[in-house]
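[1] Provide a 3D model corresponding to the input given below.
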Amino acid sequence: MSLTIEEETTVDFDFPYQELANQVIDFTIEHENFPYEAEVNLTLTDNEGIHEINQMYRDIDRPTDVLSFPMLSYETAGDFSGLEDAYDDNFNPDTGEIMLGDIIISVPKVHEQAKEYGHSDKREYAFLIVHSMLHLFGYDHMTLEEAAFMEQKQRDILEELNILR
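    Below you'll find the model as predicted:
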């Protein structure tokens, strides 16, 4: 697994955030039985930066905590059969890894939401990465059933990583 981290703002976490991102992404890939070596891009930005991206790509005029931009589409979320045939262009020819997509996180939102929800910045950061990784695997939360399913997956992954509230 390859992870590229871009820092567009000062990152002032009091934990090894690059190592944690690597661990959480790698574990989520294994947990979901993704059958390929993968590339993920993670951008850490501020509220202004994520606001601009949210406006540009989602026509939502406000900052958000995390954005996910999957490179792959799935007939069924979490069903990875046929990806090799359907997505030859999504394999990096230099590494052979499939490009899963991009995760963009607002560092100030991590701090704000950790305080609001009464847990650590580390837990909030890990949660946002897991949440986004599940989007990169085709999961969504547009219906109550989808949301409940995705929330349970998030809880399971974070519990197995022992990253608790």
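
[2] going forward, measure contacts and count neighbours with C-alpha atoms only.
    OK.

[3] Quick one: residues contacting the residue nearest the centre of the chain.
    Ranked by distance to the mean C-alpha position of the chain (C-alpha atoms, centre = their mean), the top residue is residue 132 at 2.7 Å. Neighbouring residues of residue 132 by C-alpha atoms under 8 Å, 6 or more residues apart in numbering: 66, 67, 68, 103.

[4] Could you also give me the structure for this next sequence, so I can compare it with the first?
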Amino acid sequence: MTLNLSEECTNEFEFDCKEVAFQVMNAVLDSENCPYEATVDLTLTTDSEIHEINLQQRGIDRATDVLSFPMTQFPVPGEFDFLEEEGMDSFDPDSGELMLGDIVISVDHVNAQAAEYGHSQLREFAFLVAHSMYHLIGYDHMTEPEAKIMEQKQKDILNLLHINRD
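    Have a look, this model is predicted:
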């Protein structure tokens, strides 16, 4: 797993965000039996910057906690078999790694939501990474059944890593 981290703002986290993101990402890929080495770009930014990205990319005029930009469209969430025949463009020609996509997280939202929900910054950050990783491999939460599946998967990953609500 390759994690390219870009910090476009100062964060005051009391944990190593790259290490936590790496652990969460690997746990998600292992839980989904991903047969490939993968690469993800993670950007930590401010509310104002994520607001601008959200407006430009999605036409939504507000800040949000996390944005996910998948490189590959998965016909079936978490199913990697199709990549053997159809997904050659999904692999980095130099490293051979599966390019999953980009994650953008607002540090401002991590802090605010941790306080609002009464848990640690670590738990909120790990949750947002897990949430976004599931988006990168095709999961969504647009319908109630999809949301239940995704919520359970996120919960299972955080429990596996012992990153629970305080």
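
[5] hang on, the earlier thing: distance of the residue nearest to the centre of structure 1 relative to residue 41 of structure 1?
    As judged by C-alpha to C-alpha, to the nearest Å, residue 132 of structure 1 and residue 41 of structure 1 stand 11 Å apart.

[6] residues bridging contact with those two, i.e. touching both?
    Here residue 132 of structure 1 and residue 41 have residue 103 as joint contacts, going by C-alpha under 8 Å, 6+ apart.

[7] all strands for structure 2, in order.
    Per DSSP state E, structure 2 has strands spanning 2-7, 38-45, 66-70, 98-106. These are given in chain order.

[8] Rebuild the ones you listed as JSON lines, extending it with mean neighbour count and distance to residue 124 of structure 2.
    Listed next are those as JSON lines, based on neighbours: other C-alpha atoms under 10 Å; distance: least, C-alpha to C-alpha, whole Å:
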{"stretch": "strand 2-7", "mean neighbour count": "15", "distance to residue 124 of structure 2": "17"}
{"stretch": "strand 38-45", "mean neighbour count": "21", "distance to residue 124 of structure 2": "13"}
{"stretch": "strand 66-70", "mean neighbour count": "20", "distance to residue 124 of structure 2": "11"}
{"stretch": "strand 98-106", "mean neighbour count": "23", "distance to residue 124 of structure 2": "11"}
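
[9] any chance of the ones you listed in CSV, plus distance to residue 146 of structure 2?
    Shown next, in CSV, are the strands of structure 2 (distance: least, C-alpha to C-alpha, whole Å):
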stretch, distance to residue 146 of structure 2
strand 2-7, 27
strand 38-45, 23
strand 66-70, 17
strand 98-106, 20
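
[10] Looking at those strands, which is nearest to residue 149 of structure 2?
    strand 66-70 (17.9 Å; C-alpha to C-alpha).

[11] what packs against that closest one?
    Judged by 3 or more C-alpha pairs under 8 Å, 6 or more residues apart in numbering; DSSP states H and E, strand 66-70 of structure 2 is in contact with strand 98-106, helix 121-136.

[12] Could you check how far the residue located most distally from the centre of structure 1 is from residue 128 of structure 1?
    Taking C-alpha atoms, centre = their mean as the measure, the residue most remote from the mean C-alpha position of structure 1 is residue 85, 24.5 Å away. For residue 85 of structure 1, the distance to residue 128 of structure 1 (C-alpha to C-alpha) stands at 30 Å.
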